[in-house]
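>>> Generate a structure from the sequence data that follows.
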Amino acid sequence: MSADLKKKETEMSNLNNMMKQAQQMQQDMAKAQGELAETELVYEGNGVKVTVTGDMAVKKVDIDQELVDSKDKEMLEDVILVAINAALTSAREETEKQMSGITGGLNIPGLF
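As a prediction, this is how the structure comes out:
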């Protein structure tokens, strides 16, 4: 067998291995995304509790009755906004943590 033929066989073998790894990564990512969709993260502070899922869906917002009764609309809006953003930040961090475990730390733009 010539050296060129051996080199081509090695390259094909390497390509096949890369394809298998990519397919496995794709399966692992699909599984992780399904799990993240069911993972709930909660932020609680200043009388507001926000529950979001790992896929960035806001599931529930609880507001203490004292805040509702305060009649300070602007303050209530601010507190809710802070709580939602904090909960979504937690969800984004959890997603990045899960996905980086699958991708081996590769930074793939637009992945998550």
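
>>> When you work out contacts or count neighbours from here on, use the C-alpha atoms and nothing else.
Fine.

>>> who's in contact with the residue positioned nearest the centre of the chain?
Central residue of the chain (CA atoms, centre = their mean): Thr95, 2.0 Å from the mean position. Going by CA atoms under 8 Å, 6 or more residues apart in numbering, Thr95 touches Leu36, Gly54, Asp55, Phe112.

>>> again, 7 Å this time
Leu36, Gly54 (CA atoms under 7 Å, 6 or more residues apart in numbering).

>>> Double-check that it belongs to a helix.
Yes: the assignment for Thr95 is a helix, going by DSSP: H, G, I helix; E, B strand; the rest coil.

>>> Downstream of the top helix by length along the chain, the next helix or strand is which one?
Looking across the chain with DSSP state H, the single longest helix is helix 3-38. For helix 3-38, the succeeding helix or strand toward the C-terminus, using DSSP states H and E, is strand 40-45.

>>> Which elements pack onto that next one?
Judged by 3 or more CA pairs under 7 Å, 6 or more residues apart in numbering; DSSP states H and E, the packing partners of strand 40-45 are strand 48-53, helix 73-103.

>>> before we go on, could you also do this sequence so I can check it against the first one:
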Amino acid sequence: MDMSKMMKQVQKMQSQMSEVQDELAEKTVEATAGGGVVKVVVNGQQEVVDITIEPEAVDPEDVEMLEDLVLAATNEAMRKVQDMASKEMGKLTGGMNIPGLF
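Predicted coordinates:
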């Protein structure tokens, strides 16, 4: 394979990766904890964009429980968004695991 052809393929892949990253930025995932009393929404850029806490989750005598629920929902949302990003990038890379992509 000549070098110019390979460089064109690399440039094409970079362009496609940029498009996928833009698409991921538009997508969100949602995770809940405590039977749905805490909900966290994360976008494809791994930013928390919304947290909803139902009033019944708020117990002034047990703040630690609420903290645990928020943490659990956030961690689950992050796992989901990483899985989503890996799947989308996997479509582009043909399933190759390229370090640093996601």
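
>>> TM-score, when you put one on top of the other?
Remark: TM-score between the superposed chains equals 0.91 [TM-score structural alignment, normalised by the length of the second structure]; 99 aligned residues with a CA RMSD of 1.1 Å.

>>> coming back round to it: what's the most buried one of the helices and strands packed on strand 40-45 of the first structure?
When those are scored by mean count of other CA atoms under 10 Å, the highest mean neighbour count falls to strand 48-53 (a mean of 22).

>>> Map the residue nearest to the centre of the first structure across to the second structure for me.
If you follow Thr95 of the first structure across to the second structure using TM-score structural alignment, you land on Ala85.

>>> Give me the buried positions along stretch 5-19 of the second structure.
Along stretch 5-19 of the second structure, these residues count as buried under the neighbour rule (16 or more other CA atoms under 10 Å): Met17.

>>> on average, how far is that stretch from the matching bit in the first structure?
In the superposition against the first structure, stretch 5-19 of the second structure averages 1.0 Å from its aligned positions (mean CA distance after the TM-score superposition for the first structure).

>>> Where in the first structure does that stretch align, residue-wise?
Taking TM-score structural alignment, stretch 5-19 of the second structure hits residues 17-31 over in the first structure.

>>> what's next to that stretch, contact-wise?
Met99, Ile102.

>>> Return the distance of that stretch from the chain's centre.
18 Å (CA atoms, centre = their mean, to the nearest Å).

>>> circling back: make JSON lines from the helices and strands packed on strand 40-45 of the first structure and add distance to Ile63 of the first structure to it.
Listed next are these as JSON lines, based on distance: least, CA to CA, whole Å:
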{"stretch": "strand 48-53", "distance to Ile63 of the first structure": "5"}
{"stretch": "helix 73-103", "distance to Ile63 of the first structure": "8"}
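
>>> mind checking the SS state of Asp50 of the second structure?
Assigned state for Asp50 of the second structure: strand (three-state reduction, three-state DSSP).

>>> wait, doesn't it sit right on Val40?
Yes: counting by CA atoms under 7 Å, Asp50 of the second structure touches Val40, with 5.8 Å between them.

>>> how close does Lys60 of the first structure get to Ala83 of the first structure?
11 Å (CA to CA, to the nearest Å).

>>> Thr89 of the first structure too?
Using CA to CA, one obtains 10 Å as the distance from Thr89 of the first structure to Ala83 of the first structure.
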